[in-house]
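Q: Show me the folded form of this:
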Amino acid sequence: MKATVVGLVTPHVLKLIDIAKQAESGMNVDWHLRDAVARTLDDLGEQFNKRELLAAYIHGLQVAASDAPPTRRVYIGKLREAAALAANDPRARE
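A: Sure, this is the predicted structure:
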């Protein structure tokens, strides 16, 4: 089976979507969010095309946030926070 950008990135984006949904229910997810982003950066950073993968990951989080209804402020905020964490991490710029 050939690994694709979508196949490698989608599970990581879905994990963050799940965490953002938990935040909506009042759960404190800050540690889980930072951990998930860090693990993703480590996992995708081992691939030969890590720049493309990390760009797709950040873009996927931003799109998920922009596609959400505006009434889901906590959900949107957590997805944007995750995208910002990933974009500002030094591993994403290597």
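Q: going forward, measure contacts between C-alpha atoms and count neighbours the same way
A: Will do.
Q: Tell me where the protein has helices.
A: Taking DSSP state H, the helices of the chain run over residues 5-24, 30-45, 50-67, 73-88.
Q: And those: which comes nearest residue 94?
A: helix 50-67 (7.9 Å; Cα to Cα).
Q: what packs against that closest one?
A: The contact analysis (3 or more Cα pairs under 8 Å, 6 or more residues apart in numbering; DSSP states H and E) places helix 50-67 against helix 5-24, helix 30-45, helix 73-88.
Q: Between helix 30-45 and it, find me the angle.
A: When axes from the mean of the first three to the mean of the last three Cα atoms, to 10 degrees is applied, the directions of helix 50-67 and helix 30-45 differ by 140 degrees.
Q: here's the other one to compare against:
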Amino acid sequence: MKVTIVGLVTPHLLNVVDLAKQAETGVNVDWHLRDAVARTLDDLGHQFNAAELLAAYVQGLETAAQEAARGRAAYAGVLQTAAGIAAQRLKRRD
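A: Next up, the predicted model:
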């Protein structure tokens, strides 16, 4: 089986999307969101192509947030927060 960037990153993106859906219903997901992003950065950061994987993760979060911004404020806010946290931590890694 061939492992791809999409195959490695998608489950992590879907985890954040699930948290965003919960936030839309009024659930406080801040701690869970920060934990999910930290675990993702740790999991993907150990791969040989970590830079590409983490860049794809941040780009996926930003794209999802932009698409959701049209009427789903809480949902988009969670995605934007996750993208910001991930991007910030990536800068610290460099």
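Q: Any idea what the TM-score is?
A: TM-score for the superposed chains, counting by TM-score structural alignment, normalised by the length of structure 1: 0.94, backed by 94 aligned residues with a Cα RMSD of 1.4 Å.
Q: highest average neighbour count across the helices and strands packed on helix 50-67 of structure 1?
A: helix 73-88 (a mean of 19; mean count of other Cα atoms under 10 Å).
Q: Now for the residue lying closest to residue 64 of structure 2 once chain neighbours are set aside: which residues touch it?
A: The spatially closest residue to residue 64 of structure 2, leaving aside those adjacent along the chain, is residue 79, at 6.9 Å (Cα to Cα, 6 or more residues apart in numbering). Residues in contact with residue 79 of structure 2 (Cα atoms under 8 Å, 6 or more residues apart in numbering) are 16, 17, 20, 61, 62, 64, 65.
Q: May I see the helices of structure 1 arranged in JSON lines, with distance to residue 94 of structure 1 as well?
A: Below are the helices of structure 1 laid out as JSON lines (distance: least, Cα to Cα, whole Å):
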{"stretch": "helix 5-24", "distance to residue 94 of structure 1": "18"}
{"stretch": "helix 30-45", "distance to residue 94 of structure 1": "9"}
{"stretch": "helix 50-67", "distance to residue 94 of structure 1": "8"}
{"stretch": "helix 73-88", "distance to residue 94 of structure 1": "11"}
